[in-house]
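**Student:** Everything below, folded, please.
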Amino acid sequence: MTPARWVPLDGSPAAIESFTRALEGALNGGTPVLPATTDSGPLGDAGGAALVIATSGSTGRPRHVLLSAAALRASAQATAARLGGPGRWLLALPAEHVAGAQVIVRSLLAGHPPAVLDLRPGFRPDAFAAAVAQLPAGRRYTSLVPTQLARILDDGGAGLDALRSFDAVLIGGAALPAPLRAQAGAAGVRVVTTYGMSETAGGCVYDGTPLDGVTVELEGGRIVLGGPTLADGYLGLPEETATVFRDGRFRTSDLGRMVDGRLEVLGRLDDVIVTGGEKVAPAAVEAVLTAQPGIRAACVVGVPDAEWGQVVAAALVVAPGADPAAAVAAVQASLGRAGVPRRVRTVAGIPQRGIGKPDRAAVAALFHPSR
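**Tutor:** Down below sits the predicted model:
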């Protein structure tokens, strides 16, 4: 029996240094490690895993993903090959999430630990710039979520100058609105969008194209991934493991389609809204809304309705002077009547969970009659 060793994390550079040493040992055949902010207690046999990542997904039910050293190495090596070679990394994400842990793995395989942004005060563009200043010259990479990217772009100054110095800025954790990507490109930031999850050792599809060795298939619209980066399964959940990990492939909970040979992610299957018998993918509505002038962010959910079963509802972050009604009208022109938000609320920011993922349950609660 090989239980994982808990490595406590608090966002500090000292805690990251301790985790980096433990992870390096695990990659070389040592004790599996579980990075987390709180002790999960005894976990049972981690088998041949090197890293155990705790993830609740959208259901809130704890699961522990088992990632082997081989899967972690395959992901890191494929990333280096796609980006043009190994480089020095800045860790600006929580290391208890797979995206943060993989920054450390990539750094270790490149031969040096990452520079670390202290996240205890929260993410600040000025602190980001100071952390980047500690990186030696040469190829530079970092990984951010869209919210972090938006804050740096809005702040400008030293943070934006620092961001421009990276050879690639991986953006994942949530969908990147097209206007935000365009803004980043116009500012000289080299953005690469990533799609993946803990079960695939992090991002495995970059800018819609799978990394070397990774396969992407669609089964009834469901995205199915394969290749050497797949996890071994879930600790202590053999039935769930057998359901989603089959024949060397992982059946995601995401809906997608291929557009000009590239994968376009349309959101989670269980987020699909059925209104009046028609299915609406929230991501498609969000894409139209955020493409309109002055709509800085959008989160679309289905809320119960006595007549239609569900109706489309949208929470919008709106710039001063922008017209939400015009944005809603654009949805009908692009997607038809079924996709039009029947209920709209403007908010200061989209509620989030994890590292930058929209909290759709919290957004749906905004439309509860008592609110």
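**Student:** use CA for all of it now, contacts and neighbours both
**Tutor:** Fine.
**Student:** For stretch 208-225, buried residues please.
**Tutor:** If you call a residue buried by 16 or more other CA atoms under 10 Å, then stretch 208-225 has these buried ones: 208-212, 214-218, 222-225.
**Student:** quick one: the strands in the stretch 1-150 of the chain?
**Tutor:** 5-8, 33-36, 49-55, 63-68, 88-91, 115-116, 140-144 (DSSP state E, counting those that start in this stretch).
**Student:** and if you look at the stretch 251-371 of the chain?
**Tutor:** With DSSP E, counting those that start in this stretch as the definition, the stretch 251-371 of the chain shows strands at residue ranges 262-268, 273-275, 278-280, 295-305, 309-318, 343-346, 352-353, 357-358.
**Student:** out of the ones you listed, which comes closest to residue 1?
**Tutor:** With CA to CA, the closest approach to residue 1 among the strands of the stretch 251-371 of the chain belongs to strand 352-353: 33.5 Å.
**Student:** And for the closest one, what's in contact with it?
**Tutor:** Here strand 352-353 makes contact (CA atoms under 8 Å, 6 or more residues apart in numbering) with 358-359.
**Student:** Over to stretch 4-12?
**Tutor:** Residues from elsewhere that reach stretch 4-12, judged by CA under 8 Å, 6+ apart: 15-16, 18-19, 22, 31-40, 43-46, 51-52, 94-96, 118-120.
**Student:** One more, please, to line up against the first structure:
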Amino acid sequence: MTRPYRVVDARRTREVFAALREALSEGGAAVVPRNVGADGALPSGAGGGGGAWPSAMERAPQNVALVIETSGSTGVPKRVALSADALLASAAASAGVMGGQGQWLLALPAHYVAGAQVLVRSLAAGTEPVVYGDGHFDPLRFAGVAGELADDLRYTSLVPVQLARLVDAAEGGAREVGAALRRFDGILVGGQALDRGLRERAEALGARLLATYGSSETAGGCVYDGVPIGPTVVREVDGLLEISGPTLAEGYLGDPERTAAAFHEEDGVRWYRTGDLGEVRDGRVIVRGRSDNVIISGGEKVLLDTVERLVRSWDGLGDAVVVAAEDPRWGQVPVVVTTGSAELAGLRSLVAEQLGRAAAPARIVTVGELPHLSSGKPDRIAAARLARGDADERPGA
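**Tutor:** Here you go, the predicted model:
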């Protein structure tokens, strides 16, 4: 049994919302929210003819309600197929942790799983989402939109860079932004690790945060503040995290080899190999970083995600991105790309003391603005381009 696809411009949020309602409750076409060009035209082949996927001849498995298209860390496109059961199981688990169903403010693109799940949670709750809309994320505009929420329970989902802008504005004297942060009964923060300092600043303003961990393959966040939600189970296998539970995707459409590599069954239980380094300690999930975001510098393994978390604790480097750069002596070295500034020797000393000399950044590249993806996550490929150049020998080595 199959069903047709329906490609929808992700910027037309109300259309995505309506299409998801049909897909979840009425057996409508599987929804493919897509980030389209500035002219608003869908690519040729979107729903009929042409060379872009899906074509009019392609159909989705009957149980698939949503397809999230993502390039992944390698840049190779993935089409993550999520069933109605997985999406609704995720919404139910989230509501169980957050204190009940409520009204949501959508401030993320609908073609990313975190944005799409805001719409799914709204459908599950029977509430109408309030939509921030397109354009640069502006704290004052966010505060105004937050004021439109009318339900007893109010929620939103953000990425750290959005939260940082809200906190900066509130601390800078924008009282309405601080009031907006306090207006929410829960703010999910995901997409990347939430810096401890940023969290403390936000909570000092009265924000109620939940740091989430998950991916498109798990229908969004399935671990809140280190604890798996609902029936989700997380385990560590050979240093890598694996996840099981009802929110897992069906796999990758048209890519059986990648599906087999990422999903496997053991003793009747289906598991997803996340590719993330981590462990489970006393029931809490500790994520170290991506297994593919590791370099070998002078023969030593360096986890760039771990270096980045430590670098961001340095005053003025809260937005820093740590990327790899080629080095003629060491092979590869960590480089900090940031809009801030810091004294390199002191930063190197801090990192070397806690993580070892190989992890100490070789240099700091200061830019006017950090590159970001439309999801709000840092564009690490673009940041790596900014960091390129003739690498000096590691200072102080």
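**Student:** returning to that earlier point: take the buried residues of stretch 208-225 of the first structure and keep only those in strands.
**Tutor:** 209-210, 215-218, 222-225 (DSSP state E).
**Student:** Just put these in a markdown table and tack on distance to residue 232 of the first structure.
**Tutor:** Output for those, formatted as a markdown table (distance: CA to CA, whole Å):
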| residue | distance to residue 232 of the first structure |
| --- | --- |
| 209 | 23 |
| 210 | 20 |
| 215 | 17 |
| 216 | 18 |
| 217 | 20 |
| 218 | 21 |
| 222 | 20 |
| 223 | 18 |
| 224 | 16 |
| 225 | 14 |
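**Student:** coming back round to it: now the strands of the stretch 251-371 of the first structure in TSV, with distance to residue 365 of the first structure and mean neighbour count?
**Tutor:** Formatted as TSV, those follow (distance: least, CA to CA, whole Å; neighbours: other CA atoms under 10 Å):
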stretch	distance to residue 365 of the first structure	mean neighbour count
strand 262-268	19	19
strand 273-275	16	21
strand 278-280	19	15
strand 295-305	9	22
strand 309-318	11	22
strand 343-346	11	16
strand 352-353	13	14
strand 357-358	13	19
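**Student:** can you list these in a markdown table and add distance to residue 192 of the first structure?
**Tutor:** Shown next, in a markdown table, are these (distance: least, CA to CA, whole Å):
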| stretch | distance to residue 192 of the first structure |
| --- | --- |
| strand 262-268 | 14 |
| strand 273-275 | 29 |
| strand 278-280 | 27 |
| strand 295-305 | 19 |
| strand 309-318 | 24 |
| strand 343-346 | 29 |
| strand 352-353 | 22 |
| strand 357-358 | 18 |
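**Student:** and residue 100 of the first structure, which of these is closest to it?
**Tutor:** Among the strands of the stretch 251-371 of the first structure, strand 357-358 comes nearest to residue 100 of the first structure, with 14.6 Å by CA to CA.
**Student:** What span of the second structure is that closest one aligned with?
**Tutor:** Taken onto the second structure by TM-score structural alignment, strand 357-358 of the first structure occupies residues 377-378 there.
**Student:** roughly how far apart are the aligned residue in the first structure for residue 366 of the second structure and residue 23 of the first structure?
**Tutor:** The alignment partner of residue 366 of the second structure in the first structure, by TM-score structural alignment, is residue 346. Distance of residue 346 of the first structure to residue 23 of the first structure, computed by CA to CA, to the nearest Å: 43 Å.
**Student:** try residue 266 of the first structure
**Tutor:** 34 Å.
**Student:** Now name the helix or strand holding the spatially most central residue of the second structure.
**Tutor:** Note on the second structure: the residue nearest the mean C-alpha position is residue 191, at 2.1 Å, using CA atoms, centre = their mean. According to DSSP states H and E, residue 191 of the second structure maps onto no helix or strand at all.
**Student:** Does it touch residue 374 like I think?
**Tutor:** No - look at residue 191 of the second structure against residue 374 with CA atoms under 8 Å: they stay out of range, at 11.9 Å.
**Student:** Residue 138 of the first structure: which of the strands of the stretch 251-371 of the first structure is closest?
**Tutor:** That would be strand 262-268 among the strands of the stretch 251-371 of the first structure, by CA to CA, at 30.5 Å.
**Student:** Buried ones among the contacts of stretch 4-12 of the first structure?
**Tutor:** Among the contacts of stretch 4-12 of the first structure, those buried by neighbour count (16+ other CA under 10 Å) are 16, 19, 22, 31-36, 43, 46, 51-52, 94-96, 118-119.
**Student:** Residue most distant from the centroid, the first structure?
**Tutor:** residue 307 (35.2 Å).
**Student:** Distance of that one relative to residue 275 of the first structure?
**Tutor:** As judged by CA to CA, residue 307 of the first structure and residue 275 of the first structure stand 9 Å apart.
**Student:** Likewise for residue 358 of the first structure?
**Tutor:** Counting by CA to CA, the gap from residue 358 of the first structure to residue 275 of the first structure is 21 Å.
**Student:** Ok, residue 257 of the first structure next?
**Tutor:** In terms of CA to CA, residue 257 of the first structure sits 21 Å off from residue 275 of the first structure.
**Student:** Next: residue 315 of the first structure.
**Tutor:** 18 Å.
**Student:** Could you list which residues are in contact with the equivalent of residue 105 of the first structure over in the second structure?
**Tutor:** Using TM-score structural alignment as the criterion, residue 105 of the first structure maps onto residue 120 of the second structure. Contact analysis of residue 120 of the second structure by CA under 8 Å, 6+ apart lists 17, 20, 87-88, 91.
**Student:** count of neighbours near residue 240 of the first structure?
**Tutor:** Burial of residue 240 of the first structure is recorded as 12 neighbouring residues (other CA atoms under 10 Å).
**Student:** Wait, it touches residue 246, no?
**Tutor:** No - if you go by CA under 8 Å, residue 240 of the first structure and residue 246 don't touch, sitting 10.7 Å apart.
**Student:** hmm, back to that, go through the contacts of residue 120 of the second structure and flag which are in helices.
**Tutor:** Counting by DSSP state H, the part of those found in helices is 17, 20, 87-88, 91.
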